[in-house]
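[1] fold the stuff below for me.
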Amino acid sequence: MKDLSALELDALAEIFNISVGRSASVLSELTGESVTMSVPMVHILSPERVIDLFGMAHQRLTCISQYFTGSFSGEAMLMFPEQSSLEVVRLMLGSQVPLEQLSEIEQDALSEIGNIILNACFAAIADMLQDDFSCQLPELTVAEVYEILHRGQNGHSVLFIQIQLGLEQRDLEGYLAFLMGSESELMLQKALSVFLTGVQG
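    Predicted structure coming up:
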């Protein structure tokens, strides 16, 4: 993917700002706590650069992923460090078990959170870019970040979004990542260009 312009990055940030705002209200209902989400920081980086920049080497993440198709296609991921994902589950279910012993119900709860946030993202993207997406059912995995970000095609860039979640007295960090092939990356840039042309009149 060629470098995005400042305007294109701003447009992506606005899309995800709207989507995480929608997600926060639904997550508040699920957890019974006030949930806030920071304005997302958007980066387009190689997997290696993501790992270096965020100090993630050998860090294990809980990843809820969905494959999606539309004018551009790929794999969307919501990732939490292990402890953050446990905090979210405990808020929803009152669970205190280790991550590796998550029951099917607890895994389903995490998948549902991922489904809510990812679907909010796709709804916002579809609204603003006048597109339509089809998403597969979410899958939950726990693995090191290197393994997660190197799924799919070699040499791809990662559209990486950093989000801070505030759950009353807890501050958790989560990440959104979109893995796309080179053709889909170009289609995303084309859609952003059309969107910005419309906004600028």
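[2] please count neighbours and contacts with C-alpha atoms only from this point.
    Fine.
[3] element containing the closest residue to residue 117 other than its chain neighbours?
    Closest residue to residue 117 apart from its sequence neighbours, by Cα to Cα, 6 or more residues apart in numbering: residue 23 at 5.2 Å. Using DSSP states H and E, residue 23 maps to helix 6-31.
[4] gap between that helix and the chain center?
    10 Å (Cα atoms, centre = their mean, to the nearest Å).
[5] thinking again about what came up before, surely the residue nearest to residue 117 meets residue 116?
    Yes: counting by Cα atoms under 8 Å, residue 23 touches residue 116, with 6.5 Å between them.
[6] looking at these two, which is more packed in?
    residue 23 (22 against 17; other Cα atoms under 10 Å).
[7] please generate a structure for the following sequence too, so the two can be compared:
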Amino acid sequence: MSDMNALELDALQEIFNVGVGRAASSLSQLTNEPISMSVPVIHMLSPQGASEFLDPHHDRILTCISQTFSGSFSGNALLIFPSVNSLEIVRLMLGSEMPLEQLSEVEQDAMCEIGNIILNACFSTIGGMLSEHFCCQLPVLKAGYITDILNQTSPNKQVLIVQIQMGLEKHNIEGFLAFLLENQSEECLHQAIKQFLTKVEA
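    This next block holds a predicted model:
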């Protein structure tokens, strides 16, 4: 994909900013707790660079909610958290009185629901602002090292990383959205951003 310039990356960041804001509002209603999300930071990296960025020492087990999407640009969307952080999110969602060791049986459904809320908010926003339509599969929970999670990519592709901070009642949790785009999807996304900016500037 031809590199996006600073203005195009700013536009993409603002689109995700609206999306994560909607996701934070939805999660707050679900948990009855205030949840904030920081302004997202966009990174365009190679698969190797993404792996180094998400886990420099390659020694952390990460929790990942994966969702396949299709449209004018297609691929896999990944919501990634360190596993210990994902348990804190689940505990908040299910009730703070529940000890972490009792979450194993319900963690998968709860994490998938969290991923569904965040990813759907992002896709809804991207679709609305870029005049695109997406079909999304049900989210799937995975856990493993980052190299295993990103093994769907080829060395020639770039990974779009969206870095966010979730503010919970007593914790600040860092999470990442990663988009693994297929075939010509990288260029299609770039063209959609260009058209979006053309409309904004008109």
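[8] neighbours of the closest residue to residue 38 of the first structure other than its chain neighbours, just the number please.
    Leaving aside its sequence neighbours, residue 38 of the first structure sits nearest to residue 164 (Cα to Cα, 6+ apart; 5.1 Å). Counted with other Cα under 10 Å, residues neighbouring residue 164 of the first structure total 16.
[9] okay, and the residue most central in space within the first structure sits in which element?
    Residue closest to the average C-alpha location in the first structure (Cα atoms, centre = their mean): residue 176, at 2.2 Å. Element membership for residue 176 of the first structure, per DSSP H and E: strand 170-179.
[10] quick one: that strand to helix 6-31, angle?
    With axes from the mean of the first three to the mean of the last three Cα atoms, to 10 degrees as the basis, strand 170-179 of the first structure and helix 6-31 are set at 130 degrees to each other.
[11] can you name every helix or strand that the following helix or strand past strand 170-179 of the first structure contacts?
    With elements assigned by DSSP H and E, the helix or strand that comes after strand 170-179 of the first structure is helix 182-200. If you count contacts as 3 or more Cα pairs under 8 Å, 6 or more residues apart in numbering; DSSP states H and E, helix 182-200 of the first structure packs onto helix 6-31, helix 104-129.
[12] rewinding a little: surely the residue nearest to residue 38 of the first structure forms part of a strand?
    Yes: assigned with DSSP: H, G, I helix; E, B strand; the rest coil, residue 164 of the first structure falls within a strand.
[13] for residue 14 of the first structure, give its distance to residue 192 of the first structure.
    Separation of residue 14 of the first structure from residue 192 of the first structure (Cα to Cα, to the nearest Å): 12 Å.
[14] who has more neighbours out of these two?
    More crowded of residue 14 of the first structure and residue 192, by other Cα under 10 Å: residue 192, with 20 against 17.
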